[in-house]
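Peer 1: Compute the structure for the input listed below.
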Amino acid sequence: MNREQLERMKNGKGFIAALDQSGGSTPKALLNYGIKEDAYSNEEEMFNLVHEMRKRIITNSAFTSDRILAAILFKVTMNSKVGDKYTADYLWEEKGIVPILKIDEGLAELKDGVQLMKPFKEIDSLLENAKERNIFGTKMRSVIKELNEESIKKVVDQQFEYAVKISNAGFVPIIEPEVDIHAEDKAEIEEVLKKYLIEGLEKLDKENYVMFKLTLPEKENLYHDLLNYPQTIRVVALSGGYSREEANEKLRKNEDVIASYSRALTEGLNVDQSEEEFTKLIDESIEENYKASVEK
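Peer 2: This next block holds a predicted model:
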């Protein structure tokens, strides 16, 4: 593990840029960017286009370590290059931004109010690949849609089971049990989730560092107690379908929580914008997310 990156993630000021749309979400991300599905005819062409979009963001003059701590990448992005460097090396060596990899293989079908992660079939080879590409941490996402305590426990148990394996391999995993913002019993779900997250933390060895990526809660500072454990490096917030403005308004009410946005970061960016227009828009987005993360 890179100790300089660990120190930056633990104590640095800024937020995490989530640039990790994968197979299922890539067409929507491209469409939001102004690229329709008839612009590509297969998966390879689609991923080439999304890499160009991500590369345009990463290399932009506004995308700097002054305000951005880390960036979450998808496997294809990790194994693609920016100039003559692999993306993670470019981020760290040229920008001072910590590289993180989305590692899950997607969501299972909805069952008993939750979507667990699909079993990880390629985790060993993917972690080996991540080590070769100088990745610092990983991210894996589940979804909770209904108040079902047994199911919520299953989500948390699965996340921690993989987190220990990932941590033992030398990475810092981000545990992401997203609560659907439209869930009928969202506040109650979050209380149950917190209980099991703390139970999971209490079972971790001291050297098993983790981060949490969580839906902005109904109760302000609900997840603050997670930071009382030395294994917790950060608690970060996903936008989860909220607009950037809405997400940042909620984020400001939660101390010691920083943003980790995808759609709310790239909102409004378009392939046809001039570099001047593109830079102005992404700079404004980064500034809004940064301020909401650090000015409490």
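
Peer 1: hey, let's count contacts and neighbours off CA atoms from now on
Peer 2: Will do.

Peer 1: Report how many residues lie close to E45.
Peer 2: Around E45 there are 12 other residues, counting by other Cα atoms under 10 Å.

Peer 1: do Q273 as well
Peer 2: Neighbour tally, Q273, other Cα under 10 Å: 14.

Peer 1: Next one: it from V50, what distance?
Peer 2: Distance, Q273 to V50, by Cα to Cα, to the nearest Å: 16 Å.

Peer 1: what do you get for I35?
Peer 2: According to Cα to Cα, I35 stands 9 Å off from V50.

Peer 1: and if you look at L147?
Peer 2: On the measure of Cα to Cα, L147 and V50 end up 36 Å apart.

Peer 1: Check H182 too.
Peer 2: Taking Cα to Cα, one finds H182 at 28 Å from V50.

Peer 1: and if you look at V210?
Peer 2: 29 Å.

Peer 1: returning to what we had before: H182 and V50: who's more crowded?
Peer 2: V50 (23 against 11).

Peer 1: Surely that one and N32 touch.
Peer 2: No: contact between V50 and N32 fails when scored by Cα atoms under 8 Å: they sit 11.3 Å apart.

Peer 1: show me where the stretch 51-200 of the chain has strands.
Peer 2: Ranges of strands in the stretch 51-200 of the chain, per DSSP state E, counting those that start in this stretch, are 68-73, 81-82, 85-86, 98-102, 114-115, 137-144, 172-179.

Peer 1: Just put those strands in CSV and tack on distance to K203 and mean neighbour count.
Peer 2: Compiled in CSV, the strands of the stretch 51-200 of the chain are given as follows (distance: least, Cα to Cα, whole Å; neighbours: other Cα atoms under 10 Å):
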stretch, distance to K203, mean neighbour count
strand 68-73, 27, 25
strand 81-82, 39, 18
strand 85-86, 36, 15
strand 98-102, 24, 27
strand 114-115, 23, 24
strand 137-144, 19, 24
strand 172-179, 15, 26
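
Peer 1: In TSV: these, plus distance to R234.
Peer 2: Output for the strands of the stretch 51-200 of the chain, formatted as TSV (distance: least, Cα to Cα, whole Å):
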stretch	distance to R234
strand 68-73	11
strand 81-82	28
strand 85-86	26
strand 98-102	14
strand 114-115	24
strand 137-144	12
strand 172-179	9
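
Peer 1: Kindly state which of the ones you listed is positioned closest to L126.
Peer 2: Nearest to L126 among the strands of the stretch 51-200 of the chain is strand 98-102; the distance by Cα to Cα comes to 9.7 Å.

Peer 1: helices or strands next to the closest one in the packing?
Peer 2: In terms of contacts (3 or more Cα pairs under 8 Å, 6 or more residues apart in numbering; DSSP states H and E), strand 98-102 is packed against strand 68-73, helix 75-78, strand 137-144.

Peer 1: Tell me the gap between it and the middle of its chain.
Peer 2: 8 Å (Cα atoms, centre = their mean, to the nearest Å).

Peer 1: so how many other residues sit close to L214?
Peer 2: A count of neighbours around L214, defined by other Cα under 10 Å, yields 24.

Peer 1: Another sequence for comparison is provided below:
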Amino acid sequence: MNMLQLERMKNDNGFIAALDQSGGSTPKALAIYGIPKEAYADDTEMFQLVHDMRSRIMESPVFTKERILAAILFEKTMDSKVDGKYSADYLWVTKGILPILKVDKGLLDLENGVQLMKPIPNLDDLLSRAKERHIFGTKMRSVIKEANKIGIKAIIDQQFEIGKAIAAAGFVPILEPEIDIHMADKAAAEEILKQEILEHLKTLDANCLVMFKLTLPEVDNFYEEIMKQPNVVRTVALSGGYSRKESNEKLARNPKLIASFSRALTEGLNVNQSEEEFNNMLDESIQSIYDASIK
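Peer 2: Alright, predicted model coming up:
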């Protein structure tokens, strides 16, 4: 583990840019960016277009370490290059931004009110490649759709089991048990989730470090107790479908919780914008999210 990177993640101001749309979410991300499905013939062309979008964001002069701590990458992005360097090296060496890798392979069908992660085949091989590519940490997502104690416990069991293996391999895993923002009983699900996380944190060895990526809570400062645990490097928030304005307003009411936004970050960006228009829009987005993250 790179201790300089770890200290930066623990202590520096900023937020995490989520640039990790996978195969399932890429068409929607491209459509919002102004590229319809008719513009590409197959997955190869689709992934090239989304890499071009991500590269444009990363190479922008406003995408800097002063406001951005880290960026989450999709596996194909990790294996692709930006300005002649592998993406993680471009981020860290050129920009001073920590590279994080999305490792999950999508979600299983709904059971007990939740969607567990699909099995992650060849995780050891993926982590070995990630080490070669100089990745700092990982991220993996599950989804909670009901305040179901059995389902939520199953999600946290799975997240911690895999997270421990990732930490043992020398990375800082981000555990992401997302709560659907449209749930009628969202606050009840958050209460169950917090208690499960706190119980599982008691089982970790002192040298096992983790992060959490959690849906913006109904009760302000709700996750403060998690943030204070010695094994927790940082806790970040996902936008989960809220607009950037809503996300920032909610985030600003949660001290020490920082952003890890995807849709809220890229909102307003378009493939047809001039470089000046694109950079101005991205600068406005980054500044608003940064401001909300440091309050």
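
Peer 1: So for V155 of the first structure, which of the helices and strands packed on strand 98-102 of the first structure sits nearest?
Peer 2: When those are ranked by proximity to V155 of the first structure (Cα to Cα), strand 137-144 comes first, at 6.7 Å.

Peer 1: between the host helix or strand of E277 of the first structure and strand 68-73, how many degrees?
Peer 2: Assigned by DSSP states H and E, E277 of the first structure falls within helix 275-294. Relative orientation of helix 275-294 of the first structure versus strand 68-73 (axes from the mean of the first three to the mean of the last three Cα atoms, to 10 degrees): 110 degrees.

Peer 1: My guess is K10 of the first structure contacts I233. True?
Peer 2: Yes: K10 of the first structure lies in contact with I233 (Cα under 8 Å); the separation is 5.1 Å.

Peer 1: Who has more neighbours out of those two?
Peer 2: Counted by other Cα under 10 Å, K10 of the first structure and I233 do not tie: I233 has more neighbours, with 22 against 15.

Peer 1: part of a strand, is that one?
Peer 2: Yes: when classified by DSSP: H, G, I helix; E, B strand; the rest coil, I233 of the first structure is found to be part of a strand.

Peer 1: Does it touch Y209 like I think?
Peer 2: Yes: counting by Cα under 8 Å, I233 of the first structure does reach Y209; the two are 6.5 Å apart.

Peer 1: all helices for the stretch 151-295 of the second structure, in order.
Peer 2: 186-201, 224-227, 244-252, 263-266, 275-293 (DSSP state H, counting those that start in this stretch).

Peer 1: okay, these, which one's buried deepest?
Peer 2: helix 263-266 (a mean of 24; mean count of other Cα atoms under 10 Å).

Peer 1: Measure the mean distance from it to the first structure post-superposition.
Peer 2: Comparison of helix 263-266 of the second structure with the first structure after fitting gives an average deviation of 0.2 Å (mean Cα distance after the TM-score superposition for the first structure).

Peer 1: now for that helix, which elements pack on it?
Peer 2: With contacts taken as 3+ Cα pairs under 8 Å, 6+ apart, helix 263-266 of the second structure sits against helix 244-252, helix 275-293.

Peer 1: For M140 of the second structure, find the nearest of those helices.
Peer 2: Comparing these by Cα to Cα, helix 244-252 comes nearest, at 20.9 Å.

Peer 1: Would you mind pulling the contact partners of that closest one?
Peer 2: Residues from elsewhere that reach helix 244-252 of the second structure (Cα atoms under 8 Å, 6 or more residues apart in numbering): 216, 220, 237, 239, 257-259, 263-265, 267, 285, 288-289, 291-295.

Peer 1: let's go with 7 Å and repeat that
Peer 2: L216, S239, L257, A264, I289, A292, S293, K295 (Cα atoms under 7 Å, 6 or more residues apart in numbering).

Peer 1: Over to stretch 164-174 of the second structure?
Peer 2: Residues from elsewhere that reach stretch 164-174 of the second structure (Cα under 7 Å, 6+ apart): 1, 136-140, 163, 208-213.

Peer 1: What of stretch 183-200 of the second structure?
Peer 2: The contact list for stretch 183-200 of the second structure (Cα under 7 Å, 6+ apart) reads K145, E146, A147, K149, I152, K153, I156, E218, I226.

Peer 1: change it to 8 Å
Peer 2: Residues contacting stretch 183-200 of the second structure (Cα under 8 Å, 6+ apart): 144-149, 152-153, 156-157, 160, 179-180, 217-219, 223, 226.

Peer 1: what's the answer for stretch 146-154 of the first structure, then?
Peer 2: 112-114, 116, 144, 183-186, 188-189, 192-193, 196.

Peer 1: Check stretch 53-64 of the second structure too.
Peer 2: Outside stretch 53-64 of the second structure, the residues within contact range by Cα under 8 Å, 6+ apart are L19, V82, D83, L91, K95, G96, I97, V271, N279, L282, D283, I286.

Peer 1: isn't the first one right up against S262?
Peer 2: Yes: counting by Cα under 8 Å, L19 of the second structure does reach S262; the two are 6.3 Å apart.

Peer 1: Give me the more crowded residue out of those two.
Peer 2: Counted by other Cα under 10 Å, L19 of the second structure and S262 do not tie: L19 has more neighbours, with 27 against 21.

Peer 1: which residues touch that one?
Peer 2: R54, A71, I72, L73, F74, S262.

Peer 1: Pick the one among those closest to T44 of the second structure.
Peer 2: Nearest member of the contacts of L19 of the second structure to T44 of the second structure, counting by Cα to Cα, is F74, at 14.4 Å.

Peer 1: mind checking how far the counterpart of D283 of the first structure in the second structure is from R244 of the second structure?
Peer 2: Aligned counterpart of D283 of the first structure in the second structure: D283 (TM-score structural alignment). D283 of the second structure sits 13 Å away from R244 of the second structure, taking Cα to Cα as the criterion.

Peer 1: what do you get for T138 of the second structure?
Peer 2: In terms of Cα to Cα, T138 of the second structure sits 24 Å off from R244 of the second structure.

Peer 1: got it, and P27 of the second structure?
Peer 2: For P27 of the second structure, the distance to R244 of the second structure (Cα to Cα) stands at 20 Å.

Peer 1: same thing with A147 of the second structure?
Peer 2: Distance from A147 of the second structure to R244 of the second structure, by Cα to Cα: 26 Å.

Peer 1: can you check F261 of the second structure too?
Peer 2: 9 Å.

Peer 1: cool, T215 of the second structure as well?
Peer 2: 14 Å.
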